[in-house]
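Participant: Sequence below, structure please.
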Amino acid sequence: MLGDAGAQVVRLSDVTQTERQRRQLAEREIELNEQNELYRGVIDASFGFVFRIDEQGRFTFASPSVAEFLGYSPAELEGEPVSVLLPNEATVERAWDEIEPIFDGERNLVQDFPLETKAGPTVFTDVRGVPIYRGSVPADERTTDDIVGIQLMVRDATKRREREGLISVINRVLRHNMRNKMGIITGYAGILEGRLSGEDAEKATKIKDTADQLLDLTESAQRLDEYRELSPELEPIDIAPMLEDTVSELRMQFPEASVTVDAPDTVVADTHERLKTALWEVVENAAKHGGDPPDVEVDVTVTEAGVVIAVRDNGPGIPEIEQDVLQSTVETPLVHGEGLGLWLIHWIVTSLNGELETTAGDEGTTVTIRLPKTS
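Facilitator: Sure thing, here's the model as predicted:
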């Protein structure tokens, strides 16, 4: 009898332990569901939909919102290769070029990537990809061997692409027409300048100079359009030769200017070749708007934080309204600059993860470019 009673106690203990485990599992499931809902809410707020793909490039998950955007239900996509959403072979090759670095442990962001809807039309998306690691491996022990797939977070970029395409066309047409018309004005103003004398010749010169300024404006607008979507793509570059070429060109175009340079023989910064455009805009602006004659000083220093390039002139300074535009990076009907040179410098420097600062005083203006240190 005692043996039966002991067995009964053991069996009751087993039941109690099993019930405890069942309750713990149920509580854990509720907690995971709450976390998943929070996660889905964040994803829905930040992205249009989410995919997961395995190492073979097949969909293992698609969020429900994919149906509204691409016309496929999640069930239709799961198990299918990514090529089912890609409009042509070139896009398939591009997709794998972007996917492979993620399987090497990198994160990736691709803009304006085309996807084909179930109905046929192509839409454009911004896609952020991150690796998915095997859950059983602790985060601090993970290697690329533990990557089992990729998560792709997708946002609709079609309307932005259409809007930017329209803006680009308008800009090209306006620049083309402006160059043609200003060329005619400059030509006739030059003829009048040579034939007239006194106050009339001065007026012709004013017309010609104003037309030249507008032509410079169209050229700056073109360069802004070229650089506006550039990603950093930074790498260590010795900018000393770049600076030397820029200063040599300045001395050729502005022989009346006094140009001094104080810089180390080697100056390595994390940057890009397009920095040369920004440097030219800065020194050219200093020579054009400096004193009479212009005095341009270029100082380059290397600090623990990076590289600092300071260009000083002896001119009257940058108009306050121009500085307001640069500080706010927004133009309004009441706040706008007459030129785009400073905008171009700002755009390039910030695209290089750098900083731009302008200071004006009684003795002239200093434009300072700060570039990040080499990694």
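
Participant: contacts and neighbour counts: CA atoms only from here.
Facilitator: Will do.

Participant: And the contacts of the longest strand belonging to the chain?
Facilitator: Determined from DSSP state E, the single longest strand within the chain is strand 122-133. Residues from elsewhere that reach strand 122-133 (Cα atoms under 8 Å, 6 or more residues apart in numbering): 87, 99, 102-103, 105-117, 142, 146-158, 161.

Participant: which one is Val130 nearest to, not counting chain neighbours?
Facilitator: Of all residues not flanking Val130 in the chain, Arg107 sits nearest, at 4.9 Å (Cα to Cα, 6 or more residues apart in numbering).

Participant: OK, contacts around the one you found?
Facilitator: By Cα under 8 Å, 6+ apart, the contact set of Arg107 is 101, 128-131.

Participant: which residue ranges form the strands in the stretch 201-350 of the chain?
Facilitator: Here the stretch 201-350 of the chain has its strands, by DSSP state E, counting those that start in this stretch, at 235-238, 258-262, 268-271, 295-302, 306-312.

Participant: From start to finish, how long is stretch 266-282 in a straight line?
Facilitator: 21 Å (Cα to Cα, to the nearest Å).

Participant: List the buried residues of it.
Facilitator: For stretch 266-282, the buried set under the neighbour-count rule, 16 or more other Cα atoms under 10 Å, comprises 267-272, 275-282.

Participant: hang on, isn't Ala310 packed against Thr365?
Facilitator: No: assessed by Cα atoms under 8 Å, Ala310 is found out of contact with Thr365, at 10.1 Å.

Participant: biggest helix in the chain, by residue count?
Facilitator: Counting by DSSP state H, the longest helix found in the chain is helix 2-46.

Participant: Can you list the neighbours in contact with whichever helix or strand comes after that helix?
Facilitator: Next along the chain after helix 2-46, taking DSSP states H and E as the criterion, comes strand 49-54. Strand 49-54 is contacted from outside by 43, 59-66, 82, 148-155, using Cα under 8 Å, 6+ apart.

Participant: how deep is Ile30 tucked in, by neighbour count?
Facilitator: 12 (other Cα atoms under 10 Å).

Participant: Quick check: what element follows the longest strand of the chain along the chain?
Facilitator: Following strand 122-133 in sequence, per DSSP H and E, is strand 147-156.

Participant: Alongside the first, I'd like the structure of this one:
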Amino acid sequence: MSQHAEQLVGTLFRVLAEEGHEDVQNRLLDAYHTNAPTDRDELTEDLISDIVAVLHRELGARAQVDVLTTSVEYLVERFLAVVEAVPVAVIVVGPEGDVQLWNDGAARTFGWSESEIRGEPYRTLLAPGLDDSSDIPDQLRNGEQLTGAETRHRHADGSILDVRLWAAPLHRRNGEFDGATVVVSDITEQKQREQRLTVLNRVLRHNIRNDLTVARGHLDMLADGSDGDTDHIAVIEDHLTNVVELSDAARHIEQLRDPDDGRTIHDLGPMVREQVDRLRQAYPDARIDCQVPESAPVVAHDLLPYALDNILENAAEHNPSATPRVSVAVSGETDGEPRYRTVEVEDDGPGLPETERAVLTKGTETALTHSDGIGLWLTRWILRSSGGKLTVDTSSLGGTSVAARLQAPPD
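Facilitator: So this is what the prediction gives:
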């Protein structure tokens, strides 16, 4: 028995008390206690049968009608209150595709009032010739459900909206199609923002790389022809390298736009060992301990290597000690489901500044206190897109401990 039947039973109990029929309610409560040990669905069916029998036996025809009518009105009012309160468009169409219910969210989204649109065909909203949105009524009539489908609808002013919709067909007791319920969310601004960012990102990356290639070429010629101090040239080279890294970071951010499509299985064993080897080559004076199993698969975004590489490099790069100490370990939680594995990087440095710690753990930044680079932001976003968790604490070496917790794939 559906939850709707349970709600009807509960409402009838409430209405019987409010209408002064406590004796009838008590008889139904006795029936409930008698049938309580039975299965939940059977209990609900038995209660409905008892309600019909008791109402017919104990109440006159007029009282029965009053109780049932009041109960139905109560449920309808609650349903309509919920429908009107939700901030998205909720639409109910009849078997012929005519709009039968149009909430305030629909009026705000599409610009038509309920009086203007009620009785009109749902196809009025569709954007003909732009995509496959015209197939939606036929899909629902064929019994299909739509979950988060992206399409386009029309606004009353003639403009076209990008929307995401959820829809399900309604059926009569004999299974015959009886219309559909459609929930629509306007994502026009989101789609436009994504498009602008994509174009801006692509154009900037292309132009920046071209300009940097030319600048570096001329810088190399200056260095080759210089007979004196090249410190200034080295400074310029460092800054050009930073710009290249920013361009790469912008490309990574674009990859994070659709995190679900970017998840795959990574093996932390060989991945972390390879990254530690590169770290030792880049920082030969550092003492780097590594405790990593042969194999430790996890599910994460494709950019996970970038995030871990950033954590490892920060542990050595920002340590002023003559012999920086870094400890890298991969551990696993094998009990229970889901299972997790954690990569922990510890150092003996001066500790992570509070502004950088806030980026990794809280994702906050203000105009007065902001991170020096985009690497920490990317690390946090990658871990979140991987379904993982990032924690920062004081390490056993006296510096900072950064731990990335990731979910292991199912067996």
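
Participant: picking that back up, could I have the buried ones of the contacts of Arg107 of the first structure as PyMOL selection syntax?
Facilitator: In PyMOL, the members of these classed as buried (16+ other Cα under 10 Å) are selected with the following command:
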select buried, resi 128+129+130+131
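
Participant: Let's have the contacts of Arg107 of the first structure in a markdown table, adding distance to Leu224 of the first structure.
Facilitator: Formatted as a markdown table, the contacts of Arg107 of the first structure follow (distance: Cα to Cα, whole Å):
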| residue | distance to Leu224 of the first structure |
| --- | --- |
| Pro101 | 30 |
| Arg128 | 26 |
| Gly129 | 29 |
| Val130 | 32 |
| Pro131 | 35 |
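
Participant: Quickly check the contacts of Arg107 of the first structure for the two that are furthest apart.
Facilitator: Pro101 and Arg128 (12.4 Å; Cα to Cα).

Participant: Could you identify the longest helix within the second structure?
Facilitator: When the second structure is parsed with DSSP H, its longest helix is helix 188-225.

Participant: same for that helix, what does it pack against?
Facilitator: strand 160-171, helix 231-255 (3 or more Cα pairs under 8 Å, 6 or more residues apart in numbering; DSSP states H and E).

Participant: Now for Val83 of the second structure: which residues touch it?
Facilitator: Going by Cα under 8 Å, 6+ apart, Val83 of the second structure touches 90, 103.

Participant: Same check on the one 4 residues further on?
Facilitator: Remark: with contacts taken as Cα under 8 Å, 6+ apart, Pro87 of the second structure is in contact with 104-105.

Participant: buried stuff in stretch 327-346 of the second structure?
Facilitator: Applying 16+ other Cα under 10 Å to stretch 327-346 of the second structure flags 327-330, 332, 339-346 as buried.

Participant: Ends of it, what's the gap?
Facilitator: First-to-last residue span, stretch 327-346 of the second structure, Cα to Cα: 5 Å.

Participant: Go ahead and name everything in contact with it.
Facilitator: Stretch 327-346 of the second structure is touched from outside by 268, 288-293, 296, 298, 311-312, 315, 326, 347, 395-397, 399-410, with contacts defined as Cα under 8 Å, 6+ apart.

Participant: can you do 7 Å?
Facilitator: 288-292, 312, 326, 347, 395, 397, 400-408 (Cα atoms under 7 Å, 6 or more residues apart in numbering).

Participant: ok, now stretch 80-90 of the first structure?
Facilitator: Stretch 80-90 of the first structure is touched from outside by 57-59, 92, 115-117, with contacts defined as Cα under 7 Å, 6+ apart.

Participant: quick one: it to chain centroid distance?
Facilitator: Remark: stretch 80-90 of the first structure is offset 27 Å from the chain centroid, using Cα atoms, centre = their mean, to the nearest Å.

Participant: measure it end to end?
Facilitator: 19 Å.

Participant: ok, back up a step: give me the mean deviation of the longest helix of the second structure from the first structure.
Facilitator: In the superposition against the first structure, helix 188-225 of the second structure averages 3.5 Å from its aligned positions (mean Cα distance after the TM-score superposition for the first structure).

Participant: sorry, back to before: from the buried residues of stretch 266-282 of the first structure, which two are the most distant?
Facilitator: Pairwise distances across these (Cα to Cα) peak at 20.7 Å, for the pair Val268 and Glu281.

Participant: returning to what we had before: and which of the contacts of Arg107 of the first structure is nearest to Gly194 of the first structure?
Facilitator: Checking these against Gly194 of the first structure by Cα to Cα gives Arg128 as the nearest, at 61.0 Å.

Participant: The residue nearest to that closest one when sequence neighbours are not counted - how many residues pack around it?
Facilitator: Setting aside the residues directly before and after it, Arg128 of the first structure is nearest to Leu109 in space (Cα to Cα, 6+ apart), at 4.4 Å. For Leu109 of the first structure, the neighbour count with other Cα under 10 Å is 13.

Participant: again with the one 3 residues further on
Facilitator: The burial metric for Asp112 of the first structure, expressed as a neighbour count using other Cα under 10 Å, is 16.

Participant: How about the one 3 residues further on?
Facilitator: Applying the criterion other Cα under 10 Å, we find 21 residues in the vicinity of Leu115 of the first structure.

Participant: How about His266 of the second structure?
Facilitator: His266 of the second structure has 20 neighbours, counted by other Cα under 10 Å.

Participant: Enumerate every residue touching it.
Facilitator: By Cα under 7 Å, 6+ apart, the contact list for His266 of the second structure reads 297-300.

Participant: Need those in JSON lines (columns: distance to Arg380 of the second structure).
Facilitator: Compiled in JSON lines, the contacts of His266 of the second structure are given as follows (distance: Cα to Cα, whole Å):
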{"residue": "Pro297", "distance to Arg380 of the second structure": "20"}
{"residue": "Val298", "distance to Arg380 of the second structure": "17"}
{"residue": "Val299", "distance to Arg380 of the second structure": "16"}
{"residue": "Ala300", "distance to Arg380 of the second structure": "13"}
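
Participant: nearest to Ala250 of the second structure, of the residues you listed?
Facilitator: Of all the contacts of His266 of the second structure, Ala250 of the second structure sits closest to Ala300, with 19.6 Å by Cα to Cα.

Participant: Noted, bye for now.
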